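**Q** just the structure for this:
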Amino acid sequence: MIQLRLSSAVLARMRFAYSPLAETAKSLYIVNSGNVHPLHRGWYERVRSDLPRVDGELLRAVVPPGGHIAEFLFVGATDTATTIEQQLQLVADWPLEHFVNELAQAWRAVGMSPAARRLVDRGADAPRMVADALEQYWHVAIAPYWPQLRAVLDADVAYRTRRLARGGIAELMLDLHPSIKMTEHAIRVASLTEGDVDGGGLTLVPCVFVWPHLWVELGLAGQPSLTYGARGIGDLWQDSVGADEEDPLAALLGRSRAEILVSLRLPRSTTDLARSLHLSAPTVSSHLAILRRSGLVTCWRHGRRVLYQRTSAAATIVAASGYGDEVAEPGPA
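**A** Have a look, this model is predicted:
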């Protein structure tokens, strides 16, 4: 059992963060284990042919199939603007003693592989080698899909924030993960390990590839984090249906606005939409303004980005047009 004690200032210090490195590590675990859940199969089929371009042997030494995942692969998620470059630099600078200990922990069940031993023998160069290999894998397997992944994370944070505002931390934690239990003064997580730390600086990290598991990181500096499965994964790898002249949604709204509305099952920015639909940003912005005035799209500011998502009314129209989407709960107004 891991217990995160809640101080009176927990709400002031608790925050959400994104971790590109956690997505990288957990997706790599899926690849190395060979056990790809159907919800992630669409992603795996997209990246499988490109995986030989990365240093698979070195990466298996760090993320062994079925083994423990080193804590330095969950480091540095501080807010929703965290970048992979920031996190990889922390990996490269990771203290060698901790690096070796965590690598040994990852292989404790079966004994360290020859590749892992060779990595340890590189001494102070090892963390930098790992950071370089992870960066290579990131560009092949995660970066091309980061806008879609981030849309899922944005939607999850919007949902969790509403729950927090409506019912406090107890409601926020209610459906975060089955292993989490709330008491009056602590968050308790069922775990094979034990820990008891101040949870006042808790960071909540939604993650696509960690699903259906929960990762608790107590942190070398005593700043704990919970990396949990984000909502909306089931929609993530669905291929969008192109609107054409026979498409009733395109006939109703026009081809471009129909494509935008179909794409907004998860929140996205103007830039994200322009990139994925091969339209100019001003064109997308103009269409979004019309959809918003028609009550089909809502928007809100998230940091420096403005996110758009279709409303419940729009989701009903999309589903009725044969796209098979469920009615989605809209984001903040």
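**Q** when you work out contacts or count neighbours from here on, use the C-alpha atoms and nothing else.
**A** Fine.
**Q** can you give me the buried ones in stretch 290-307?
**A** Neighbour counts over stretch 290-307 (16 or more other CA atoms under 10 Å) mark 291-292, 296-300, 307 as buried.
**Q** what's the closest of those residues to residue 100?
**A** residue 307 (41.8 Å; CA to CA).
**Q** please give me the structure for this one as well, since I'd like to look at both together:
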Amino acid sequence: MADLLFSVRDLAHTRFAVSPMWEVGPGFRLLRARTAHPVHRTWLDRTRPRVLAAGLDRGWLAELIPPSGYVPDFLNPTPSGPAPALAAELDGIAAAPPGRVRDDLDRLRREQGGLGPRARALYARPEARLSRVVEEIETFWEVAYAPYWARIRAVLDADVSHRARQVAEHGAARLLNDLHASVRWDDDTLRLLRRHRALSRTTTGPGMLLIPSVFTGPLPLTRVTPPDPPQLAYPARGIGSLWEPRQRTRTDALAGVLGRSRTLLLTELDSPASTTELATRTGLSAAGVSQNLTALRDAGLVSAHRAGRWVLYARTPAGESLLAAACP
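**A** Sure, this is the predicted structure:
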């Protein structure tokens, strides 16, 4: 168990953030595990073949994110605001001081018993090779996250809203006690059960950064890198329904506006798919699917995400809202 003292100043500097990079590490680890998962099995089955085809299981991330244990802290820069874009966090990674990168890799070497060839090359010249790590993260994001981010983000935002309401109605103690079964607030101290490394205010910045995550679990993850505030990534509420298909019926009214083919494609995009996949599922020609997807994309109802040799289409929040309004 690790204890972290909280002063009034620390509570005043405690805040929430939604962080794309806090999803990348745990999600990549799940994909490499090649096992079923009670919650994320649907996402894993759809995403893993594309990750393997892109060779991402043999790249920089495969050496920097081991199957278990420590992940280098420079991969999780402190979010500057409540919801930084992936590009902002990648800028933080690219700008990581060489000394910080080497310190993190030294710890990774100690805990894993060595470093792979890419990690050794990064250790030798961080300033020259961090850009290649960033490029691979961008590729992984497009393959595994970009088509699903609107859905994931909705769960994360809902969690933050719930926690903010807890603070307003019951105070910060209720919030901290309700984050996770392994987190306890008691006598001006935050206690993290099953954490083996000590925590001390002399080695952290003030406050705490609370980060909901759909892929973190079953225990919260922490990042403690002075002088930044400690980060605590915890499992968000509502994860169990994340990948459930949206049940849509009564699309006739919407078909009268969009046309039957476009309405059919919009409803089929419960999960992101390529033109070929949509043609197979709907019975429409590939050319017809492509033409209708272009129209839906131009209207802001569908987004396109290039993932290597694939282009995956996904419903946008506007597309979700339109279906919800037409098919209550």
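**Q** inside strands: which ones of the buried residues of stretch 290-307 of structure 1?
**A** 297-300, 307 (DSSP state E).
**Q** of all these, which comes closest to residue 46 of structure 1?
**A** residue 307 (26.1 Å).
**Q** ok, so what distance separates the closest one from residue 153 of structure 1?
**A** Distance of residue 307 of structure 1 to residue 153 of structure 1, given as CA to CA, to the nearest Å: 12 Å.
**Q** ok, so of the buried residues of stretch 290-307 of structure 1, who is nearest residue 44 of structure 1?
**A** Nearest to residue 44 of structure 1 among the buried residues of stretch 290-307 of structure 1: residue 307, at 27.2 Å, using CA to CA.
**Q** residue 297 is in contact with the closest one, correct?
**A** No. Counting by CA atoms under 8 Å, residue 307 of structure 1 does not reach residue 297; the two are 10.2 Å apart.
**Q** what about residue 181 of structure 1, which SS state?
**A** strand (DSSP: H, G, I helix; E, B strand; the rest coil).
**Q** ok, residue 216 of structure 1 next?
**A** strand.
**Q** that one - nearest residue in space that isn't next to it in sequence?
**A** residue 226 (4.9 Å; CA to CA, 6 or more residues apart in numbering).
**Q** before we move on, what about residue 86 of structure 2?
**A** residue 20 (5.7 Å).
**Q** can you count the residues close to the one you found?
**A** By other CA atoms under 10 Å, the residues close to residue 20 of structure 2 number 24.
**Q** measure residue 83 of structure 2 to residue 314 of structure 2 for me?
**A** Look at residue 83 of structure 2 and residue 314 of structure 2: by CA to CA, they are 21 Å apart.
**Q** higher neighbour count, these two?
**A** When residue 83 of structure 2 and residue 314 are compared on other CA under 10 Å, the one with more neighbours turns out to be residue 314, at 27 against 15.
**Q** what about that one, which helix or strand?
**A** In the assignment (DSSP states H and E), residue 314 of structure 2 maps to strand 310-315.
**Q** what of residue 324 of structure 2?
**A** Going by DSSP H and E, residue 324 of structure 2 is part of helix 317-326.
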